[in-house]
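Asks: sequence first, predicted coordinates after that:
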Amino acid sequence: MPAHDIELTEIAVPDFGLPAMQPSVSAQEYTQRVAQVRTRMVEEGLTHLIVYGDREHFVNLMYLTGFDPRFEEAMLILGQTGHPRLLVGNEGFDYAQKVVEIEHTCTLYQSFSLLGQWRDTSSPLRMILEDEGIEPGKRVGTVGWKSYDVRENPHPPTCIEIPAYIVDILREAVGERRAVTNAGDLFTHPETGFRITNSADQLAVFEFGATFASQGIRNMTEQVEPGKTELAIVEEARLNGLPLSCHPVVNAGPRAPQLGSPRLRAVEIGDPFMMAIGLWGGLSARAGFVVHNESELPISIQDYVEVIVKPYYAAAVAWYETIGIGVTGGEIYTLIEEMLADHPFRMALNPGHAIHLDEWVHSGIYPRSTCRLSSGMALQLDIIPMCDDEAYFTINVEDGIALADASLRSKLSEKHPETWSRIQARRQFMHDTLGIHLKEEVLPFSNMPAVLRPYLLSPHLALRVNR
C-alpha cells in the first residue's frame, strides 16, 4: 500500500454502540484450563506448579482461578491431582471466597498481607508446601509474569522472577536448585502459551473492555480544545470504573512523548498530543497535534501529514490486510520494516503483540520470527514511529483485533450476538469507508477502528485508502 494512495479527508465515523451485557468466562472453562495445565505439567515432568501474583502481575493466576489480588499478593499451588490450594492475605481471603471459579482449598497466608497487619495465625510456608507434597525428588515450575533466555542467564530455566524467599524455600524443600524452574512460558509463549489463544467467551470479554477503552479515546479526540486541561480532557473519556490495564495517558506539549499521567496543564494550539486508555482486554492510543490544519504547525513540519502520517498509515493498512491465521510474526515484521525503510522514522518496538487482561502478554512479531498466528489470538496493532527529527513528534493508531476461524466465529456470533454485531459493523466501515480490506478471520475490537485523526482540532478529518 503506497503512501500516495492515502488521503486525509472528511470521514463520518458511525456510532458502533456500547455493550448492554457484560460477557464472562464460565466456571466450566476455568476448570478445563486447570485440566489442560495439568496435562502439560505431566508432559514437562513437573509435579507441582506455583503460580504467583500481585496487584500488578496477576493475570496468570486469574487465568486459572478468576481471582486477582487487589491489594496484596497471592499464590496458587497446583499439583497433578487434588484441589489446587490458593494462598491469600488478610484482605484477599473474603474476596477469594466470592470470586474463585474452581474447586480449591483457600488458605490464609498472612505474609502476603500489607505491612503492619496481623501475621500470627498462618502456618509457615515450608509447612504448607510440605502438606502439598513438595519434597525431595519433586520438580516444581514457577509462574510469575516473565521468562528469560541466555541473555539473562546461562541456564535460563533457573532464572526466576517471583519473590526470592519463596524460591529459596521451594529449593530447600525439593533439595535441588535445578528442580525448581521458571515455567512462565507455559502461559505466555507467543505461539504456544495458554493465554495466547482464547475461547469465544474470553474474546467477548476482551471486546467488552476494548470497546469502552476505544470509546474513551474517541470521546477525547472529539473534545480536545485549547485552554482545556489534560485532566479535563480525561474526564471526556467517561471512564466507568472498569479495571485498567495501564495508567491513562494524556500528555500535551513538552511532555507529550512521555508515558506520564495527565496533569493540570492547559492544552495550547500547536501542542503535540498523546493519549492512551487500556482496560482489561483492550488498549487504544492516538497521537497527533492540537491544530486545525498544517498552517498552525511550525513551518519546518507543515509537511507532517505527507512525510510522517501518510506513510505510517499505509503501513498500518498493510498490517491490517496482511494479518491472519497462518501468517508468521517474521512476515509482519519484515512487511512493516520494508514499508518504513525509506521514510524518516523507524519502529520503536515490535509492530504488534498479544494482549489479554494485561496490556502486553508477549510478542511473536520480531525479526525472523517463525511464530505462526492462530485462531483465538487477540492482538494489538502497535506500530510506534520514532521520527528522526523530533519536531515531527510521532503518530499512533493503536487498536486491538482478534483472529477467529470459521468455527470460532460461529461460536462467537451464537453466544455473543451483541458483540458480533459491533464487530461486523466495524468490518463494514473499515471496508466501505476507510478502504481497508480485512481477511474474514480478522475481527476489529475498537469503536474507532483504524480511525486516525492527526489534526485534533479537526476531528472530522481522518485518513483513508483512496482505491
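Replies: Looks like it came in fine.
Asks: can we go C-alpha only for contacts and neighbour counts from here?
Replies: Will do.
Asks: residues in contact with the closest residue to Ser261 other than its chain neighbours?
Replies: In this structure, Ser261 finds its nearest non-sequential neighbour in Val249, 5.2 Å apart by CA to CA, 6 or more residues apart in numbering. For Val249, the contacting residues are Leu259, Gly260, Ser261, Pro262, Met274, Met275, Ala276, Ile277, by CA atoms under 8 Å, 6 or more residues apart in numbering.
Asks: one more to weigh against that first structure:
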Amino acid sequence: MSCVKIVNTDQFFFEEQNVPRPIFEEKDYQVRIDRLLKEIKSDGLDFVVIYGDREHFANIEYFSSYDCRFEEGLLIISREGEKSIVTGNEGYAYSFQIPYEIKRYLYQNFSLQGQPRNKSNDLDSVLRSVGLNKKSKIGVVGYKYFYEDEKHIFDLPQYIMETLYDVGDKDNIINYTNVLTGLDRGIRLKITTAKEVAWAEYQAIKCCGVVKRIICNLREGITESEAAQCGRADFSPISMFGLVNFGPKNVSIGLRSGDDTRLHVGEVCGICYAIRGSLCSRNAIAAYDFDSCNSKLKERIEDFYMEYWKAVATWLESVKVNESAGIVYDKVMSIIGDARFNVALNPGHNTATDEWVNSPFYKNSKYKICSGSYFQSDMIASSNDPVMSAICEDTVIVADENLRSEINKEYPELYARILRRQTKMRNLLGINVDDSLLPMCNFTGAYFPFVLNPKVMFKKNN
C-alpha cells in the first residue's frame, strides 16, 4: 500500500495573496558589493570584470539592478570599491536606474547590429580609462566556470578576452565566476538579509498565482494559449518561457511554448511559469478522477505519480540547515532513481534572478546545506510508454535561527505567513518540514494528480 493518499484540498492552497514588493536600494546593493570586495582583497585582485548579455544578466544585476537588455555589458568593480558600467546605445540610458553613483562608459559595439557606432571609443580605451593596465590582477566573471580548469577557461566572447589580454597581462587574468556561483564560495548562492527573503516571497506568490489561476480555469477543449491567458501574468521580467502543454506529444517535448492545441480529458498536461526569483510548475493528468484518466495512465497513479510525490515530500522534509546535500540526493533517488522515472537532472537546485544557478544535489555531494540557501524543489520524472510527466516545483529558502529571527523582527507579517505555511504543510500534506525550511508561497508541495479537479490532492499517509 502506498504511503500517499488522495484527500480533499483545503482552500488555504488557493488563497489569493497580495504582499508589498520590497525595493532594493543603494544600501542593499552595497551589502552585496562589500561581500565581493572582501573576496577580491582576499584573492589579491585589483579588478573584477563582470560580463552580461540578455540571457546572462544575473551576475551584473545582482550588484547593480542593471540587467542587460538587447546588448552585452560589463560591470567593473575595483578593489577600492569604484564601480563602472560599460553599455551599448540603448543600455546607456537604462543604466540610470542603478541606485548609486557609477561611472558610465559607452561602447557602441555592444549595441545591436546596424546601430550607430560613431560616438564611442574602442573597448581597449574604455578599459584603460577605468584603470586596467599591465600590472592589474583581474578576475573575469562570465556565466560558467569549467571543472577541468576553473581559472583559465573562459566563456566570454573572444573579442572581449583578447582586449583584456591586450590591456592587461594574460598571466594576471583568471576566471572568477566560481566566486559568484560556485558551490564552495558562491556569493550569489546565499541570501543574507530578511529583505532578500521578503523579495523572494513576493516573487514566489506572484509566480504561483499565475499557475493557480490557470489550473482553476482548465476545462475540456480549452487551448494551450487560452489557458495561458487565464493566468493573468503581468509584464514582470521572466527567468524562463512560460509553458502550457496538453497531450503526450507536447508534454514529452518539454520546453515548448503553447499554441492552439486543445485539452483532452484523460491525457497528460503540464503548466510552468517563472519570473526572476521563482518558478512554479505542475505536470499531472488532465482528468477529474481515476475513471476519467485514460486506461494506461489510470494504472500508473500509484506506482508513478504517488511515488513521485513521495519523493517531493521527502526532499521537502530532508532539506534543512547543515544537512548533507548528498544525503538528500540519496533519499530522493532511492524513491525515483530507477528507470520508471527517468530522472536525468539534479533533484533540486539553487535559484535567484536566473532560474538555475547551480546545484549541490548530486551523488556523493560533499556540500552541506547552509543558511541562506535559495532552492527550487525541482524534480522531473518522465516516461515514454505511456508518456507521463510528474512535476511539483516550488521555491524555498533555508534559514537558521539568526536569519529567522531577523525576518521576524523586520517583517513580522512575512514570518507569520511562513509559520502558517509550515503548519499547513505538516497538517494538510503530512510533510514534516524542518523549522529551517521556509516555504515562499502557500502552494509549496501541493500536488493535484487530476488537475481538472483541484479539489483533491495528495497527502502523506503518516
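Replies: Cool, the structure landed. Not measured: the values here are computed from a predicted model.
Asks: narrow the contacts of Val249 of the first structure to those that are buried.
Replies: Pro262, Met274, Met275, Ala276, Ile277 (16 or more other CA atoms under 10 Å).
Asks: so the third one makes contact with Val250?
Replies: Yes: when contacts are counted by CA atoms under 8 Å, Met275 of the first structure is listed as touching Val250 (4.4 Å).
Asks: just the element for the corresponding residue of the second structure for Trp319 of the first structure, please.
Replies: Taking TM-score structural alignment, Trp319 of the first structure has Trp315 as its aligned residue in the second structure. Taking DSSP states H and E as the criterion, Trp315 of the second structure maps to helix 307-318.
Asks: tell me which other helices or strands that helix touches.
Replies: helix 325-336, strand 387-393, strand 456-460 (3 or more CA pairs under 8 Å, 6 or more residues apart in numbering; DSSP states H and E).
Asks: any chance of TSV for these, columns mean neighbour count and distance to Ser281 of the second structure?
Replies: As requested, these are arranged in TSV below (neighbours: other CA atoms under 10 Å; distance: least, CA to CA, whole Å):
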stretch	mean neighbour count	distance to Ser281 of the second structure
helix 325-336	20	18
strand 387-393	24	5
strand 456-460	22	15
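Asks: can you map out the strands along the stretch 201-350 of the first structure?
Replies: 249-252, 272-279, 282-289, 345-347 (DSSP state E, counting those that start in this stretch).
Asks: out of those, the one nearest His362 of the first structure is which?
Replies: When the strands of the stretch 201-350 of the first structure are compared by CA to CA, strand 282-289 sits nearest His362 of the first structure, at 14.5 Å.
Asks: return the mean post-superposition distance for that closest one against the second structure.
Replies: Following the fit onto the second structure, the mean deviation recorded for strand 282-289 of the first structure is 0.7 Å by mean CA distance after the TM-score superposition for the first structure.
Asks: okay, that strand sits on what stretch of the second structure?
Replies: Taking TM-score structural alignment, strand 282-289 of the first structure hits residues 278-285 over in the second structure.
Asks: centre of the chain to the matching stretch, how far?
Replies: Computed by CA atoms, centre = their mean, to the nearest Å, the chain-centroid distance of stretch 278-285 of the second structure equals 14 Å.
Asks: other residues contacting that stretch?
Replies: If you take CA under 8 Å, 6+ apart as the criterion, stretch 278-285 of the second structure is touched by 200, 203-204, 207-208, 211, 266-274, 293, 305, 351-353, 355, 376, 388-395, 447-451.
Asks: in a markdown table, list the helices and strands packed on helix 307-318 of the second structure along with distance to Tyr105 of the second structure.
Replies: Rendered in a markdown table, the data for those read as follows (distance: least, CA to CA, whole Å):
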| stretch | distance to Tyr105 of the second structure |
| --- | --- |
| helix 325-336 | 43 |
| strand 387-393 | 41 |
| strand 456-460 | 55 |
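Asks: Phe70 of the second structure: which of the ones you listed is closest?
Replies: Of all these, strand 387-393 sits nearest to Phe70 of the second structure, with 29.8 Å by CA to CA.
Asks: show me what that closest one is packed against.
Replies: helix 247-253, strand 268-275, strand 278-285, helix 307-318, strand 380-384.
Asks: what about that strand, how far off from the first structure?
Replies: Strand 387-393 of the second structure sits 1.4 Å off on average (mean CA distance after the TM-score superposition for the first structure).
Asks: which helix in the first structure has the most residues?
Replies: If you go by DSSP state H, the first structure has its longest helix at helix 200-221.
Asks: quick one, which of the helices and strands packed on helix 307-318 of the second structure gets closest to Ile173 of the second structure.
Replies: helix 325-336 (32.5 Å).
Asks: just say helix, strand or coil for Leu61 of the first structure.
Replies: Recorded secondary structure, Leu61 of the first structure: helix (DSSP: H, G, I helix; E, B strand; the rest coil).
Asks: burial of it, as a residue count?
Replies: 24 (other CA atoms under 10 Å).
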